[in-house]
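Visitor: sequence and predicted structure below; questions after.
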Amino acid sequence: MNIIIINRWQDDFADYQGVVDHKLNDVVYITNNSGSKYLDSVVVPYEHYVVDKLEDINKLMEIVAKIVREKGKVDRLLALSEFDIRNAGVLRSKFNIPGMNEQTAKNFTDKISMKEALKNSSIRYPKYTKDPNDIITGKLKFPIVQKPREGAASEGVHIIDDLASFRKLLDRNPAGYDYEEFVSGNIYHVDGIKHDTELQFMKISRYINTCYEYEKFKTPLGSLLIKNPLLYEKIYKMTLKVLSTLGMETGVFHLEFILHDNEPVFLEVGARQGGGEIVPMLKQIYGVDLVLALLKSQMLEDISMLTGQENGNYGGFLLFPEPVRTPVKVKNKTIFGGKLKTLVYEITPSIGQVLDGNGGYYFNAGRFLFVGPSEGVKEDLDYVLKNYEVAYE
């Protein structure tokens, strides 16, 4: 087959070489400068195009058109990052490549399209508008949540309490936003695999703090696995309906909802694995690798065997953000070592390392994964949350 891989990750987060036989197939990588670093470790045959910005759909069109002229067709196009799913859908539709098409990709990346697709369903979601005048005229009441129509990790999100604040923000961000009513309650994430007409793997976790607070106020972000049969049944039905309505046949998902008055309110969903330590947590507990599942699903391979095994363990993770003011050099940090029974790993910056403010969820001030009995996980997670410190200069 002729296979294109769009990659922006510099590490081996995705095992392209393990799934795609580079000797049997003609493999072409399209990367940005960061994604090119991954190819330093690739020793099998491949072709490579580098672009300044993977968001540049015109440049991608030009490259794929050239590949089609040379090879006759493209059989598979792989794009695992949230930021490449939409463009991958456009390219598949334009060049008749099997897999998620343009409209379905838009349903999973554009927050307005997402809710419009659910409009005639029984799914409850926040009232919303894409028209700023609906805010000014009072059709949508404060507080409201302003989100970029596309994006992840709460980047560019604002919670706005009054009209004066909204007008100020509108001057800076004139277009391209989804405006939603603010819904109170704990936020949860749902991660798993859809195969045909069922969810063959699905797990629910409750956020500790929020992605918004991590991005905006530099508050630690965490998550705890929840095993509640009644909630599971309710969320299973909602999640399956959302994914089916938006057009996912088989694939990996990361969905978020708010539990408001004990009822789920759908927030958004991605057609990919969740961020933070979600992937390693579920791999540790259930033996299911969501990145591998996504890669195989985009190769249109059978993933029905990826169902996981229950071993009674719970899990959780913590992410510590970089400080408000950067760049900074790490002077000192707390080390927990083997003191905590459920702490699987602590990935922290080294002494002398410079944090530049662009670390996101991965190159931050600390990542901690916990696996074990329910109470043990909660106690150890709370202990790290209260006691982990980093000193900077």
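Guide: It's in. Numbers count the residues shown, from 1 in each chain.
Visitor: hey, let's count contacts and neighbours off CA atoms from now on
Guide: Fine.
Visitor: surely E256 touches P264?
Guide: No: in this structure, E256 is not within contact of P264 by CA atoms under 8 Å, at 9.6 Å.
Visitor: strands along the stretch 1-150 of the chain, start to end?
Guide: 2-7, 26-31, 47-50, 76-79, 128-129, 144-148 (DSSP state E, counting those that start in this stretch).
Visitor: show me the one of those strands that comes nearest D289.
Guide: Comparing these by their distance to D289 (CA to CA), the top pick is strand 76-79, with 16.6 Å.
Visitor: which residues touch that closest one?
Guide: Outside of strand 76-79, the residues that reach it under the criterion CA atoms under 8 Å, 6 or more residues apart in numbering are 1-7, 85, 88, 92, 97-99, 295, 298-299.
Visitor: what's the ChimeraX line that selects buried ones from those residues?
Guide: What follows is the ChimeraX syntax selecting those of the contacts of strand 76-79 that are buried according to 16 or more other CA atoms under 10 Å:
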select :2,3,4,5,6,7,85,88,92,97,98,99,295,298,299
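Visitor: take a look at this one as well, against the first:
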Amino acid sequence: MNVVIINNLARFPGTARWDFHLVCYEEFLDHEAHDVSYIVNRRGRSGIMAPPGSHSVYELGRLDDIAAYRPILSRIASEHGPIDRLIVFSESLQDLGAQLREEFHIPGKWTAENRLGRDKLLMKARVSAAGLRTPRYTAITAGQVDDAIAFAASAGYPLILKPTNGQSSEGVRRIEDELQLRASVSALPAHETWDLEEFIDGTLLHIDGLVDPSGNVTLVVPSRYLNTCLDFTFGAPLGAITLEPGTVLHATVSRFSARCIEAIGLKACPFHLELFYTAEGELVFLEVGARVGGADVPSVIHRATGINLFCEWVNMSMGQVATLRAQQRSIGAWLMFPRPDGLPLRVRSVTRFDDRLRSLYRQLVPDEGQIIEHEDGYCSMQSGRFLFDSTSADEVESDVAHVLNAFSITTTEP
């Protein structure tokens, strides 16, 4: 096959840095059996580990300019024949990848199918049509202030206003009253439709897994968030602990999640689903991404189940044999503390937990004296990142709570 990979995921071999170590294109694809071409930015070039001479590389200054891809894909097609697959892992590039597949007639998710994992209004409509609970919601534009006020009269405050295809809580706003709602809706970008929805008071869960090419959910690993992605943008730590297998909650969440995924119609991909679990015991669908979860989610799942979500995504895309089912063998957790404000800053002191906690098997904190720079994305150098795993849920809960309470970092001007 003639395979093109768009990559912006970094690798840091031989260093203490964490990276996308589960993204091993050289292991996922036989570079001798296939014609493999990479389109990367500077960061993504570091993620290419295949032997020299087994592939081609095209580097772009930025990966969000679709016009820059067209001459490259045309050249690849002229040299190797029609492109058979276009592989894109990054959520920020899913829309671009779908459009390029459609333009170049490449098999895989085209624009309409891609929307199922990107358009928050569409996915909620499908889940709601299946009789499953979602927040009350409405589509809104800058010119619909009166419609937004009318919606608020029925849904109540606070409300949540967010882009229909956003990620990592970018652009998400909590609206407390009519004055704030009028101002926020009036200020929306022209010609954009946004999602205005009911605020749900409950525990936020993320559920990760796989759905096979026929649309059957085959792997489900539910987790309970520690704070939210929106909290993280305001300086709170972020993490999650997997739910304990065999419990009523684990089973209930797994069934509800599978029904949501199948109602939306996702196929042949991993998924990262978010739900609310209310104090009344109700599950409420929030949104889903047809991709691998961010931060350290894939590492936790790999440790607990043995499944590499990235690998199985490629296997399904390529029509290769895929491992789509596995038992959850342990309780896992991930935890990260955001970078301080005012970067760049030099680290004066930072808490380490070497050999002090039984379930803590990996940690990454900056060294004393190290300068912390700004980097995009959760999977970058933060103030601290921690991974936990144990067969004991109580042990993981206790160790995570200890790190939350004991971690600190102090910094100074560089």
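Guide: Alright, I've got the coordinates. No experiment lies behind these values; they were computed from the predicted model shown.
Visitor: farthest-separated two in the contacts of strand 76-79 of structure 1?
Guide: Pairwise distances across these peak at 20.9 Å for M1 and I85 (criterion: CA to CA).
Visitor: tell me which element E233 of structure 1 is part of?
Guide: For E233 of structure 1, the enclosing helix or strand under DSSP states H and E is helix 229-246.
Visitor: how far apart are that helix and its match in structure 2?
Guide: Here helix 229-246 of structure 1 is compared with structure 2 after superposition; its mean distance to the aligned residues, by mean CA distance after the TM-score superposition for structure 1, is 3.0 Å.
Visitor: any idea which helix or strand comes after that helix?
Guide: Using DSSP H and E, the helix or strand that follows helix 229-246 of structure 1 in sequence is strand 251-260.
Visitor: okay, the angle between the helix holding E233 of structure 1 and strand 251-260?
Guide: 120 degrees (axes from the mean of the first three to the mean of the last three CA atoms, to 10 degrees).
Visitor: now for helix 229-246 of structure 1, which elements pack on it?
Guide: Using 3 or more CA pairs under 8 Å, 6 or more residues apart in numbering; DSSP states H and E as the contact criterion, the elements in contact with helix 229-246 of structure 1 are helix 102-109, helix 111-117, strand 198-208.
Visitor: what are the contacting residues of the longest one?
Guide: Judged by CA under 8 Å, 6+ apart, the contacts made with strand 198-208 of structure 1 from elsewhere in the structure are 186-194, 221-227, 232, 236, 240, 304, 306-308.
Visitor: what's the matching residue for E274 of structure 2 over in structure 1?
Guide: With TM-score structural alignment as the criterion, the equivalent of E274 of structure 2 in structure 1 is E256.
Visitor: what about its match, how many neighbours?
Guide: Residues near E256 of structure 1, counting by other CA atoms under 10 Å, number 22.
Visitor: how far away is it from M61 of structure 1?
Guide: 32 Å (CA to CA, to the nearest Å).
Visitor: could you do F317 of structure 1 as well?
Guide: Between F317 of structure 1 and M61 of structure 1 the computed distance is 39 Å (CA to CA).
Visitor: the more surrounded of these two?
Guide: When F317 of structure 1 is set against M61 and neighbours are counted by other CA under 10 Å, the residue ahead is F317, at 28 against 16.
Visitor: quick one: that one and I347 of structure 1, what's the gap?
Guide: Looking at F317 of structure 1 against I347 of structure 1, where the rule is CA to CA, the gap reads 11 Å.
Visitor: ok, which stretches of the stretch 251-393 of structure 1 are helices?
Guide: Here the stretch 251-393 of structure 1 has its helices, by DSSP state H, counting those that start in this stretch, at 278-286, 290-298, 374-387.
Visitor: which part of structure 2 lines up with the first one?
Guide: Per the alignment by TM-score structural alignment, helix 278-286 of structure 1 matches residues 297-305 in structure 2.
Visitor: can you pull the contacts of the residue nearest in space to the middle of structure 1?
Guide: Nearest to the geometric centre of structure 1 sits G274, at 4.0 Å (CA atoms, centre = their mean). Applying CA under 8 Å, 6+ apart to G274 of structure 1 gives the contacts D191, F253, H254.
Visitor: ok, and these in structure 2?
Guide: Cross-checking the contacts of G274 of structure 1 against structure 2 gives D191, F253, H254 as conserved contacts, using both residues aligned by TM-score structural alignment, their matches' CA atoms under 8 Å.
Visitor: residue in structure 2 matching the first one?
Guide: In other words, D191 of structure 1. That one, D191 of structure 1, aligns with D208 by TM-score structural alignment.
Visitor: trace L96 of structure 2 over to structure 1, please.
Guide: L96 of structure 2 maps onto N87 in structure 1, by TM-score structural alignment.
Visitor: grab the nearest non-local neighbour of its match.
Guide: Closest residue to N87 of structure 1 in three dimensions, ignoring its sequence neighbours and counting by CA to CA, 6 or more residues apart in numbering: I57, at 6.3 Å.
Visitor: gap between the one you found and P327 of structure 1?
Guide: If you go by CA to CA, the gap between I57 of structure 1 and P327 of structure 1 works out to 32 Å.
Visitor: again with D110 of structure 1
Guide: For D110 of structure 1, the distance to P327 of structure 1 - CA to CA - is 33 Å.
Visitor: do A88 of structure 1 as well
Guide: Counting by CA to CA, the separation of A88 of structure 1 from P327 of structure 1 is 34 Å.
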